[in-house]
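here's my sequence, what's the structure:
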Amino acid sequence: MSDAGSRAGVVERLRAAGCVFAEEEAEMLLSTATGPAELELMVERRSSGLPLEHVVGWADFAGLRIEVDAGVFVPRRRTEFLVGHAVELAPPGAVCVDLCCGSGAAAAVLLAGVEGAEVHASDIEPAAVHCARRNVEPRGGRVYEGDLFAPLPSGLRGRVAVMVANVPYVPTGEVELLPPEARDHEPLVTLDGGADGLAVLRRVAAEAPEWLAPGGHLLMETSERQAEAAAAVLSATGLAPRVVTSEEWWATVVVATRP
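Coordinates of the predicted model:
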């Protein structure tokens, strides 16, 4: 193997391209590539700024290998905090919904972590839906294409025990400040949360109560600075919100319960 294709060579090239976790990324590329030619192509693509998960075609999320196609939102590691709470709140056999599902990572974890769960997921992006179906449906869930609640079966109304909605929450004026990996390679609809970052959250909050079962929970990721405003939006719909945070995951989640 040439110096450029050795582990040390790959690490050096990734580090020169600005990859902060060059050693970990090199291991991922080396373990995925089927040969020197594919490895070279992967290193070139990653060095050009393509998200690592788009280069290798998958992401490690909560211990699961989640397929991630080019142009699909990459599941963030901090979102494992949200999904972990969702699994803890879901009783065996729970009806669960994953809105704005992207690759279907959250839905897949709910299916793996909740015994007998009935899991439904939706996304407005056709590419995301195509990807999510490969991650969710072989595990026993269902994926629908459409805007938020619109494509969900009407029979779910009033029956959902746990709803995960990882909505976009970056204010429109701050999208341009995101890392190029996100800004240039992920759909804008998955990032832009409107003027104050809460536009999609408000839409979910407005409809969620009629879909949740009594005692059901809605979990939404947000930023620390938006948490108070997000909780107020959810409270105004009749839900009882609480904010949970994790310094380890650098994550903030609002959990809203239907009384």
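
use CA for all of it now, contacts and neighbours both
Will do.

so which residues of the chain form helices?
For the chain, the helices identified by DSSP state H occupy 7-16, 22-32, 36-47, 52-56, 79-89, 105-113, 126-136, 180-185, 199-211, 227-236, in order along the chain.

is it true that residue 185 touches residue 50?
Yes - using CA atoms under 8 Å, residue 185 is in contact with residue 50, at 7.0 Å.

contacting residues around residue 60?
Shown in contact with residue 60 (CA atoms under 8 Å, 6 or more residues apart in numbering): residue 66.

next, the second sequence, to be compared with the first:
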Amino acid sequence: MPASSFSPDFVSRTVSALRAAGCVFAEEEAALILAAARTPAEAAAMVDRRTAGLPLEHVLGRAEFHGLSVAVDAGVFVPRRRTEFLVDQALARSPRARVVVDLCCGSGAVGAALAAALGRVDLHCADIDPAAVRCARRNVAEYGGLVHAGDLFEALPAGLCGRVDLLAANVPYVPTGEVPLLPAEARDHEPTVALDGGPDGLDVLRRVAAAAPRWLAPGGRVLVETSERQAPGAAEVFSTAGLNAELAVSAELHATVVVGTRR
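Predicted structure coming up:
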């Protein structure tokens, strides 16, 4: 049902309800909800879920990411806009990649965005969370991507070893002690396994870096998002693992990516 089909009074009440719940961008969120809803009753139910604290993307069932509309099921990690910077860096550095892996794939947004831009690729995604695996399969199906359930590289087909041109891994990197400090939307509605990166936030990054050289093709690259504070330590981890490491930073998106190239 188009948003314009709802009465002005209904639209006003929707905006007011969202604003009262603390939604900073109440008008924009109302427009998205009303555009997605088929009836006033459905719109009201969506507003109720949003005002109860669910992430907007879970309410809508989708997120806009790197020009794509990506399905995001309830309980699945919501792709962040800053992660578009990881995609941009991957495309700029490996524009001819043909074997692409998206680890800790969540909804599969990164893998789908890379495949959409690169064209015909052999795309493999993996996540340990069954809900994420189911969601990602829907998002990468049109690109012929395969989604594997399991823990990091253990989930991947052995035949990919030494053949991966581009490895993107949006690993969890919030230090364990800081998880309770996250906004309630993330803390209460996204899987902890997608957020908690261990005592210093680098536990999963270390595991990815340690195994990446064996899986990458000669000259292949691995890109991992991290925080500005963790970046020096993350780069050192990459170097210790035998990768040529460099940092890429976007001040606009508040995004930091560690790039490792197989020597």
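
and the TM-score between these chains?
Once superposed, the chains reach a TM-score of 0.97 (TM-score structural alignment, normalised by the length of structure 1), with 258 aligned residues with a CA RMSD of 1.2 Å.

for the alignment partner in structure 1 of residue 185 of structure 2, which non-adjacent residue is spatially closest?
When the two structures are superposed using TM-score structural alignment, residue 185 of structure 2 falls opposite residue 181 in structure 1. The shortest distance from residue 181 of structure 1 to any residue other than its chain neighbours is 5.4 Å, reached at residue 51 (CA to CA, 6 or more residues apart in numbering).

what sits against the aligned residue in structure 2 for the one you found?
Correspondence of residue 51 of structure 1 to structure 2, assessed by TM-score structural alignment: residue 55. For residue 55 of structure 2, the contacting residues are 185-186, 189, by CA under 8 Å, 6+ apart.

can you tell me which of these has the most neighbours?
Neighbour counts for the contacts of residue 55 of structure 2, by other CA atoms under 10 Å, peak at residue 186, which reaches 21 neighbours.

distance of that one relative to residue 171 of structure 2?
15 Å (CA to CA, to the nearest Å).

also residue 123 of structure 2?
Between residue 123 of structure 2 and residue 171 of structure 2 the distance is 18 Å, computed by CA to CA.

ok, residue 43 of structure 2 next?
Residue 43 of structure 2 sits at a distance of 34 Å from residue 171 of structure 2 (criterion: CA to CA).

same check, this time on residue 105 of structure 2
Distance check for residue 105 of structure 2 against residue 171 of structure 2: by CA to CA, it reads 9 Å.

next, count neighbours for residue 157 of structure 2.
One way to gauge burial is a neighbour count; for residue 157 of structure 2, by other CA under 10 Å, it gives 10.

what does it correspond to in structure 1?
Aligning on TM-score structural alignment places residue 157 of structure 2 opposite residue 153 in structure 1.

and for residue 27 of structure 2?
In structure 1, residue 27 of structure 2 lines up with residue 23, judged by TM-score structural alignment.

which non-adjacent residue is nearest its match?
If you skip the residues right next to it in sequence, residue 23 of structure 1 has residue 11 as its closest partner in space, 5.6 Å away by CA to CA, 6+ apart.

for the equivalent of that neighbour over in structure 2, grab the count of nearby residues.
Structural alignment (TM-score structural alignment) places residue 11 of structure 1 against residue 15 in structure 2. For residue 15 of structure 2, the number of neighbouring residues by other CA under 10 Å comes to 21.

what about residue 15 of structure 2, distance to residue 38 of structure 2?
17 Å.

just residue 153 of structure 2 next, same as before
With distances defined as CA to CA, the gap from residue 153 of structure 2 to residue 38 of structure 2 amounts to 42 Å.

now for residue 8 of structure 2, how many residues are close by?
Around residue 8 of structure 2 there are 10 residues (other CA under 10 Å).

is it true that the residue nearest to residue 23 of structure 1 touches residue 19?
No - proximity of residue 11 of structure 1 to residue 19 does not meet the contact threshold set by CA under 8 Å, at 9.0 Å.

tell me the contacts of the residue minimising distance to the centre of structure 2?
Taking CA atoms, centre = their mean, the centroid of structure 2 lies closest to residue 79, which sits 3.5 Å from it. The neighbourhood of residue 79 of structure 2, defined by CA under 8 Å, 6+ apart, consists of 63, 65, 106-107, 109.

aligned counterpart of residue 244 of structure 1 in structure 2, please.
Under the alignment (TM-score structural alignment), residue 244 of structure 1 pairs with residue 248 in structure 2.

and the gap between the closest residue to its match other than its chain neighbours and residue 247 of structure 2?
Taking CA to CA, 6+ apart as the measure, residue 248 of structure 2 lies nearest to residue 257, with 5.2 Å between them; neighbours along the chain are not counted. Counting by CA to CA, the gap between residue 257 of structure 2 and residue 247 of structure 2 amounts to 6 Å.

what of residue 37 of structure 2?
For residue 37 of structure 2, the distance to residue 247 of structure 2 under the criterion CA to CA works out to 42 Å.

how close does the counterpart of residue 144 of structure 1 in structure 2 sit to residue 218 of structure 2?
Residue-level alignment of residue 144 of structure 1 against structure 2, with TM-score structural alignment as criterion, gives residue 148. Applying CA to CA, one obtains 24 Å for the distance of residue 148 of structure 2 from residue 218 of structure 2.

kindly report the same for residue 88 of structure 2.
For residue 88 of structure 2, the distance to residue 218 of structure 2 - CA to CA - is 21 Å.

circling back: deepest-packed of the helices of structure 1, please.
Among the helices of structure 1, the stretch with the highest mean neighbour count (mean count of other CA atoms under 10 Å) is helix 105-113, at a mean of 25.
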